[in-house]
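In: sharing a sequence plus its predicted fold:
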Amino acid sequence: MPLGALRPSPLVEQAAERLREQITAGHWPVGSRLPGETTLAKELGVGRSTVREALRALAGAGLVQPRQGAGVFVTATSPVEDWPTRLRKAAVTDVYEVRMLVEVQAARLAALRRTDADVEAMREALAGRRAASEGDDAGFVDADIRVHAALVAAAHNPVLTDLFAEFAPALRQGLIDLLDLLSLRAGEPRHGEDSHIALVAAVEAGDADEAARLAQAELEATLALLLSPGKGAGTGEEGDG
């Protein structure tokens, strides 16, 4: 099956896509060796450097693997999804369980490592959450997430911070949906404010055990709502979480 010459535009992306199509269609089965760079470049009508970059992209997607002195071999017929994509597709309850592990430990570390600037940032985020209670659910959820982001940042662990940043977009819509589904703010616009104040106070006081306990209790309460039959399990998350 001829590959066909490419149009002049982002050639690396086009080359990678054309090669991906051949792999997913089974033209080169798993375990087979791809033609050399010179051959591929000739068939695609591009330079060897373009082919080399395209192959690197395919290797990053888990489709091929270069072997020193042997060539490039097909390792899969479908790309490996990156972490943000997998989070977006995952059930919100699964993501939430992992978030609990991350945030409870973050609360413990924050209590041990927080600085005056961290405390001020958490207090400002709490004030922002209180102000947002007068608005719509989306704004309230965003303000809520900022409180938790400030707490995680106070742990001063860049890996925890990055993990939370990855979770936030995957959970945001679920939080909004659950607030709407359960009407949690109908009679309590500042839903969950007391637990947030207590959590920030424990971090400020340097009480690691209490901070971890409060974070665990708060997140477990939200997870219980997510898992309740007919309450949106797997589809969203509460806005105080």
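Out: Ah, there it is.
In: CA atoms for contacts and neighbours, from now on please.
Out: Will do.
In: residues contacting stretch 138-158, please?
Out: By Cα atoms under 8 Å, 6 or more residues apart in numbering, the list of residues contacting stretch 138-158 from outside reads 103, 106-115, 118-119, 121-122, 125-126, 128-129, 132-133, 160-161, 164-165, 168, 172, 175-176, 200, 239-241.
In: I figured residue 55 was touching residue 16, is that so?
Out: Yes. Counting by Cα atoms under 8 Å, residue 55 touches residue 16, with 6.7 Å between them.
In: more neighbours: which of these two?
Out: residue 55 (24 against 19; other Cα atoms under 10 Å).
In: for that one, what are its contacts?
Out: Residue 55 neighbours (Cα under 8 Å, 6+ apart): 16, 64.
In: now do it against residue 42, distance only.
Out: 15 Å (Cα to Cα, to the nearest Å).
In: quick check: next helix or strand after the helix or strand hosting residue 14?
Out: Assigned by DSSP states H and E, residue 14 belongs to helix 11-24. As assigned by DSSP H and E, the chain's next helix or strand after helix 11-24 is helix 37-44.
In: so which helix or strand takes in residue 65?
Out: Going by DSSP H and E, residue 65 is in strand 64-67.
In: can you name every helix or strand that that strand contacts?
Out: helix 48-60, strand 71-74 (3 or more Cα pairs under 8 Å, 6 or more residues apart in numbering; DSSP states H and E).
In: adding another structure so you can compare the two:
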Amino acid sequence: MSVIQKKSLAQEVADRLIAGIIAKEYTIGDQLPIEPELMKMYGVGRSSIREAIKILSIQGVLRVQQGVGTFVVSDNVQESLESQINRAEIEEVLEVRSLIEAKIAAKAALHHHEDELKIIKSYLDLRGIMAEKNQALECYEADINFHVSIAEACGNPLLKEIYKIASKQVMRTFENGHNNNTDAFKASHELHTSLYHSIKDRDADRAAHIAQQIIDKLF
């Protein structure tokens, strides 16, 4: 099943180190702080620091000299899309989602497989159940996974990945901004059900129209 996966601590540290290199906090030739200092700086354990350094060493950004330390050997780095989205304002993330939501729904209507349709339906049902029970966190997660499972079925891997990354930020907004209330999710459930049926019926135009209606209600 399609579930929003949290980024690993090691990848978070790697992304923050890359951001530091981009911001010239670390330049070529600089030695990174020792492991205990990095652990304190990033609030993670030794294994996460070592894995982050390994990630960046494989990318050719860092070089570990045994018994000496870890050095920056390249500033030819690009901040990951996930890091950029994580730093973006939620309005920017929602704008990106608005631009691709209808396209993803239309493509899912045309390209979905039966097993993918079952996953979409399972999250739709779970969304409705959790909304009626006022189990807010579970409802928010089911809603996000409903939309992500549609993206999984769209047949375009790049659109899918962009959508999945943006959805993590939207999930955080749900958690922080809906005050553990599921009323909006109850009110919109019929619209989400219509989206599912339009995808099931392979009606791309209707799927796109309904998906845009749903996303417009977020603004």
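Out: Okay, I see it. Predicted, not measured: the structure shown is a model, and the values here were computed from it.
In: farthest residue from the center of the first structure?
Out: residue 42 (39.7 Å; Cα atoms, centre = their mean).
In: ok so, going back, let's see which of the contacts of stretch 138-158 of the first structure end up in helices.
Out: Mapping the contacts of stretch 138-158 of the first structure onto helices (DSSP state H) picks out 103, 106-113, 118-119, 121-122, 125-126, 128-129, 132, 160-161, 164-165, 168, 172, 175-176, 200.
In: orientation of the helix holding residue 14 of the first structure relative to helix 48-60 in degrees?
Out: 50 degrees (axes from the mean of the first three to the mean of the last three Cα atoms, to 10 degrees).
In: for helix 11-24 of the first structure, buried residues please.
Out: 11-12, 14-16, 18-24 (16 or more other Cα atoms under 10 Å).
In: try stretch 135-147 of the first structure
Out: Under the neighbour-count criterion of 16+ other Cα under 10 Å, stretch 135-147 of the first structure has 137-147 buried.
In: stretch 47-55 of the second structure now?
Out: 48-55.
In: which strand or helix spans residue 184 of the first structure?
Out: Here residue 184 of the first structure is assigned to no helix or strand, by DSSP H and E.
In: can you check the one 10 residues further on too?
Out: With secondary structure defined by DSSP H and E, residue 194 of the first structure is part of helix 193-205.
In: what range in the second structure matches that helix?
Out: Aligning helix 193-205 of the first structure against the second structure (TM-score structural alignment) gives residues 189-201.
In: show me the contacts for the residue minimising distance to the centre of the first structure.
Out: In the first structure, the centroid-proximal residue (Cα atoms, centre = their mean) is residue 166; its distance is 2.8 Å. Contacts for residue 166 of the first structure (Cα under 8 Å, 6+ apart) come out as residue 84.
In: what residue of the second structure takes the place of it?
Out: Aligned partner of residue 166 of the first structure by TM-score structural alignment: residue 165.
In: which helices and strands does the helix holding residue 194 of the first structure pack with?
Out: With contacts defined as 3+ Cα pairs under 8 Å, 6+ apart, the packing partners of helix 193-205 of the first structure are helix 92-113, helix 116-132, helix 208-227.
In: deepest of those, which one?
Out: Neighbour counts (mean count of other Cα atoms under 10 Å) averaged over each of these peak at helix 92-113, with a mean of 21.
In: and that one, what does it pack against?
Out: helix 137-153, helix 158-182, helix 193-205, helix 208-227.
In: select, out of these, the one closest to residue 59 of the first structure.
Out: Nearest to residue 59 of the first structure among those is helix 158-182 (23.2 Å), distances taken as Cα to Cα.
In: and the aligned partner of residue 130 of the first structure in the second structure, how far is that from residue 101 of the second structure?
Out: Under the alignment (TM-score structural alignment), residue 130 of the first structure maps onto residue 128 of the second structure. Noted for residue 128 of the second structure: a distance of 21 Å to residue 101 of the second structure, by Cα to Cα.
In: next one: residue 215 of the second structure
Out: For residue 215 of the second structure, the distance to residue 101 of the second structure - Cα to Cα - is 7 Å.
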